[in-house]
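S.K.: requesting a structural model of the entry that follows:
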Amino acid sequence: MPERSSQQTGKDAERLALRHLEQQGLRLLAQNWACRRGELDLVMLDGDTVVFVEVRYRQHAQWGGALASIDGRKRQKLILAAQHFLQQQTRWANHPCRFDVVTMDSTTPRLNWLRNAFDSQ
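M.R.: Below is the predicted model:
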């Protein structure tokens, strides 16, 4: 059986994250929302809060694993994409927002959901 591509593995991780977050009561607003500023893996609603979720999967935990892969430059791209989303989807523009991160790696079989992982400052 051929190895799965990293793109397919990433899509599988997004599917698992989406299922988990929906089980926790969040509602999907958008998936793989893209603009010229970047892409948002999942945009969800938690009560009245718009949640921008970055899903990260890493095969190996070297270099800090999935969470460490979200550096300052990546955070800035996510913030700009989120701002663009809110400009395009004005219905959500006045709602509180937060950035969550869901990480998974092959060494740990569980999903790690970090609420409010970083802010837009």
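S.K.: going forward, measure contacts between C-alpha atoms and count neighbours the same way
M.R.: OK.
S.K.: show me the contacts for the most centrally placed residue in the chain.
M.R.: Central residue of the chain (Cα atoms, centre = their mean): Glu54, 1.6 Å from the mean position. The neighbours of Glu54, taking Cα atoms under 8 Å, 6 or more residues apart in numbering as the test, are 40-42, 99-102.
S.K.: His20: which of the residues you listed is nearest?
M.R.: Val102 (9.9 Å; Cα to Cα).
S.K.: would you say that closest one is within a strand?
M.R.: Yes. Under DSSP: H, G, I helix; E, B strand; the rest coil, Val102 sits within a strand.
S.K.: returning to that earlier point: and the residue nearest to the centre of the chain, helix, strand or coil?
M.R.: Glu54 is classified as strand under three-state DSSP.
S.K.: could you report the separation of it from Glu3?
M.R.: Using Cα to Cα, to the nearest Å, Glu54 is found at 24 Å from Glu3.
S.K.: ok, now Leu111?
M.R.: Counting by Cα to Cα - Leu111 and Glu3 are separated by 22 Å.
S.K.: and this one, please, so the two structures can be compared:
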Amino acid sequence: MAEPDAPPPSTGAPGLRAERGRRGYLSGIAAEDSVARHYARKGRVIEARRWRGPGGEIDLIAREGARLVFVEVKASRSFDAAVARLTRRQIARIRRSAEAYCGEAPEGLLTEMRFDLALVDGRGAVHVMENAFDGG
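M.R.: From the prediction side, this is the model:
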């Protein structure tokens, strides 16, 4: 007997698409959780998760002393596949949102900042590329 709050079983392509979307969302949350734990183990404080600014969403914002670290999380079957998913357009959107976030910080746009790319592979291993957006 099905639980009363359970969604009805999938009956076609829209249901399959929705299920893939739900799995992708949950996978993204799990990857962000892994990356947040990675930064916490290194003594960083997570200030915000999934912060939405004018350019779009920033996955994680960590504090490293006076510096803010804006982290884009990419998950895929391998680190190479994950890094290939980052586009110049995403980088530009993340930078715009980071500027908005820093605009509210005590030092404003003079806040020291860094942009990291955190990769999570199919086994759940985390690899962080610090200053990943330099020159981008």
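S.K.: can I get the contacts of Glu54 of structure 1 in CSV with distance to Ala66 of structure 1?
M.R.: Below are these laid out as CSV (distance: Cα to Cα, whole Å):
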residue, distance to Ala66 of structure 1
Leu40, 16
Asp41, 15
Leu42, 17
Phe99, 16
Asp100, 13
Val101, 10
Val102, 9
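S.K.: of these - the most surrounded one?
M.R.: Using other Cα atoms under 10 Å as the neighbour test, the contacts of Glu54 of structure 1 are led by Val102, with 24 neighbours.
S.K.: any idea what that residue aligns with in structure 2?
M.R.: Correspondence of Val102 of structure 1 to structure 2, assessed by TM-score structural alignment: Ala118.
S.K.: is that match in contact with Met129, as I believe?
M.R.: Yes. With contact defined as Cα atoms under 8 Å, Ala118 of structure 2 reaches Met129; the gap is 6.2 Å.
S.K.: on that earlier part again, corresponding residue for the residue nearest to the centre of structure 1 in structure 2?
M.R.: Glu54 of structure 1 maps onto Glu72 in structure 2, by TM-score structural alignment.
S.K.: please enumerate the strands of structure 2.
M.R.: Ranges of strands in structure 2, per DSSP state E, are 45-53, 56-64, 67-75, 113-120, 126-129.
S.K.: show me the contacts for the alignment partner in structure 2 of Met44 of structure 1.
M.R.: Aligned by TM-score structural alignment, Met44 of structure 1 pairs with Ala62 of structure 2. By Cα under 8 Å, 6+ apart, the contact list for Ala62 of structure 2 reads 39, 44-48, 68-71.
S.K.: list the members of those residues that persist in structure 1.
M.R.: Counting by both residues aligned by TM-score structural alignment, their matches' Cα atoms under 8 Å, the contacts of Ala62 of structure 2 that remain in contact in structure 1 are 44-48, 68-71.
S.K.: could you pick out the buried ones from those?
M.R.: 44-46, 68-71 (16 or more other Cα atoms under 10 Å).
S.K.: and these as CSV, adding distance to Gly135 of structure 2?
M.R.: Compiled in CSV, these are given as follows (distance: Cα to Cα, whole Å):
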residue, distance to Gly135 of structure 2
Arg44, 25
Val45, 26
Ile46, 25
Leu68, 18
Val69, 17
Phe70, 16
Val71, 16
